[in-house]
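J.: following is a predicted model, sequence given first.
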Amino acid sequence: MSARPGSECAPVYAWRVLGLPVVLLCMMLFAGAAAANVFVADRRAYRPADQPLLRSVGIVVNAGRQVGSAFLVGECHAVTTFHSAFFRDAQAASSEEPIGVPDDVPHRGHALAFHIGPDPERPGVFRHRSVARVVDFGNYHPAAPRGMTGDWAILQLDDCLGREYGFLPTLRPTSADYLPQGPLMTISFPYSGGKRAGVAVEEGCRARDSGPVIGLIAVDCAFEAGMSGGPVLEKQGDGQWRVVGIMQLRFSPVKRVLPAFEYRHRNQMVHAVAFFRALERVLAQRAGRPH
């Protein structure tokens, strides 16, 4: 399965220097799935998804194709990016006039499939799947930094797979401009790893810069197509890992390994501050229902 979200292209500085039409053209001509932003060395390794944290990450499938990664945040809920959940609509938004998210973007209840539990012997095969319905999402648009903070979607699963696979704890933001200081970890399913067993994991990358608006964070974690929607976790003082964001996009991706971190090729996550309150509300509503 393969697909390439159309919002993984334009660098932030282009909005100011080149103007919106050039940025939108860049979004239409995004690089192939092989292009990635990797700094110094590729630290990602494929591991069996049979350990806590790793086993709680899966993929989002739309019309039979993987459109991103996703992770469990409760017994019956998962989180991914908006542009993965609404793949075709996000592509349209990046290539049309900048009028905001199109009027025909599906509303809550939009159905996808969530797959989890990669088979250790058969790459690309997952043990469990569930219908996943979008129950909340951000006010996303790729043509402006503020609109990019809405690149998140909360999914409710018909089958509560979190009871078997566990779910990832999300850090409650203490400040809107909080920049993660500890080591980061990403867990995801890049398209390029479709023939590899297990899940791709990188540990030890770092947050580099916040902005250009609150809710967006530049990171030096390696990122390529298919990783969108995967969790970014920060190691806490007590040694525990907590979700601090979602892998979102790579700016000006290249096919070579970059010798050092470069802002114009930065990779970006949506900080948990952008979706934490919505997530709390959705989980609280679920907790109040009879089982």
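T.: In hand now; what should we look at?
J.: contacts and neighbour counts: CA atoms only from here.
T.: Will do.
J.: how close does residue 69 sit to residue 129?
T.: 13 Å (Cα to Cα, to the nearest Å).
J.: oh, I was asking about residue 57
T.: 12 Å.
J.: common neighbours of those two, please.
T.: The contact sets of residue 57 and residue 129 overlap at residue 116 (Cα atoms under 8 Å, 6 or more residues apart in numbering).
J.: of those two, which one has the most company?
T.: residue 57 (31 against 19; other Cα atoms under 10 Å).
J.: and the longest strand seen in the chain, what does it pack against?
T.: When secondary structure is assigned using DSSP state E, the longest strand within the chain turns out to be strand 126-137. Counting contacts by 3 or more Cα pairs under 8 Å, 6 or more residues apart in numbering; DSSP states H and E, strand 126-137 is packed against strand 111-118, strand 153-157, helix 276-287.
J.: try this one next to it:
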Amino acid sequence: MKDHRRPPPPPSAAAAGEPPLNPLDRQQCPGSSVFKASDALPLPLYLTNGVFFAIFFSVAYFLLHRWREKIRTSTPLHVITLSEIAALVSLVASVVYLLGFFGVVNAEKVFDDQLTIISPDKGEEAKKMLSQEDEEIVRSVVEGSTPSYSLESKIGDCRRAAGIRRAAVERLTGQSLKGLPLDGFDYESVLGQCCEMPVGYVVVPVGVAGPLLLDGREYTVPMATTEGCLVASTNRGCKAIYVSGGATSTVLRDGMTRAPVVRFGSARRAAELKLFLEEPDNFDSLAVVFNRFPQKLIGKKMIGGHDIALYNPCLP
């Protein structure tokens, strides 16, 4: 005598310590099938639709033909036979099925559009969300209790400081900086050098012109610009120089020009200062106060209304 026993049920996800899987979550799992309303039909979907479409059109044609005959024979329309009753039932059933089918398909489409499937890119963005500590710093920057320029020195991480400052600017202005890149740049390299309080960076296309034959050596000149034809015209100039045998250069003076501006109450006072500085006898008295090397200060003076700009190249 054989012992027939019912096999034990498979362990459920809850028993295994895993959260139960929502049927709607099957769309979010790669490789899983998507449940539709047509999955419960015994026939394939295309065959079922074909059958009901055939029933609908054939029954509609039959009823219209019978209606035409009743009109010709003056038979009351409400007098119907058994075949006409079956045709009406089939017509109503096919209409109900077709309306329900297309309604379910449209509902599934709308529902699928509303489902949010987390892609790898959105997952990376979720990882980049500010932490609770950073949120507190952003809030303090927005409230004004923490100066924006002191974030690098306070946090010690230039990339993190730029992200916090960026979030604070977005909240203060109500505008998104999504189009401005943040990652992929070394903010340590610009700290205290060329840009204060960064919130991102701008990518500028770089073209190359050349080769430029200068002093017997060939140089490829990189040019970062968004101006059309600039690199092309420079490249044509480099080619002309190259074909003509190259160019030679001579350094006449090496220095850095500074132009402090002095503002007076009237243009006459500005002109008086210009005349005063152009006198060689007055230059020595100024050099005692401002510079130990007056012989190396050679510059021009430009007057603009009440202002006078003093162009002085600082020579080594």
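T.: Here it is on my side, so go on. These figures come from a predicted structure and were not determined experimentally.
J.: quick TM-score on the pair, please.
T.: Taking TM-score structural alignment, normalised by the length of the first structure as the basis, the two superposed chains have a TM-score of 0.18; 75 aligned residues with a Cα RMSD of 4.8 Å.
J.: ok, back up a step: just checking, next helix/strand downstream of the longest strand of the first structure?
T.: Later in the chain than strand 126-137 of the first structure, the nearest helix or strand by DSSP states H and E is helix 145-148.
J.: helix or strand: which one has the nearest residue to residue 218 of the first structure once chain neighbours are set aside?
T.: Excluding the flanking residues, the one nearest residue 218 of the first structure by Cα to Cα, 6 or more residues apart in numbering is residue 268, at 4.6 Å. With the criterion set as DSSP H and E, the secondary-structure element containing residue 268 of the first structure is strand 267-271.
J.: how about the helices in the second structure?
T.: Taking DSSP state H as the test, the helices found in the second structure are 45-73, 82-114, 120-127, 132-143, 151-155, 158-173, 230-243, 267-278, 280-290.
J.: deepest of those, which one?
T.: Across the helices of the second structure, averaging neighbours per residue (mean count of other Cα atoms under 10 Å) puts helix 158-173 on top, at a mean of 19.
J.: and that one with helix 132-143, angle?
T.: Per axes from the mean of the first three to the mean of the last three Cα atoms, to 10 degrees, the angle that helix 158-173 of the second structure makes with helix 132-143 is 50 degrees.
J.: give me the packing partners of helix 158-173 of the second structure, helices and strands only.
T.: Secondary elements touching helix 158-173 of the second structure (3+ Cα pairs under 8 Å, 6+ apart): helix 132-143, helix 151-155.
J.: so what touches the shortest one?
T.: Residues from elsewhere that reach helix 151-155 of the second structure, judged by Cα under 8 Å, 6+ apart: 158, 161, 165.
J.: related to what we said a few turns ago, now for the helices of the second structure, which one comes closest to residue 213 of the second structure?
T.: Distance to residue 213 of the second structure, taken as Cα to Cα, is lowest for helix 230-243 among those, at 5.4 Å.
J.: contacting residues for residue 114 of the second structure?
T.: The contact partners of residue 114 of the second structure, by Cα under 8 Å, 6+ apart, come to none.
J.: no wait, residue 88 of the second structure
T.: Contact partners of residue 88 of the second structure, counting by Cα under 8 Å, 6+ apart, are 59, 63.
J.: and for the one 3 residues further on?
T.: Contacts were defined as Cα under 8 Å, 6+ apart; by that measure residue 91 of the second structure touches 55-56, 59-60.
J.: same thing but at 6 Å, please
T.: Taking Cα atoms under 6 Å, 6 or more residues apart in numbering as the contact definition, residue 91 of the second structure lies against residue 56.
J.: any idea how far it lies from residue 65 of the second structure?
T.: Residue 91 of the second structure sits at a distance of 14 Å from residue 65 of the second structure (criterion: Cα to Cα).
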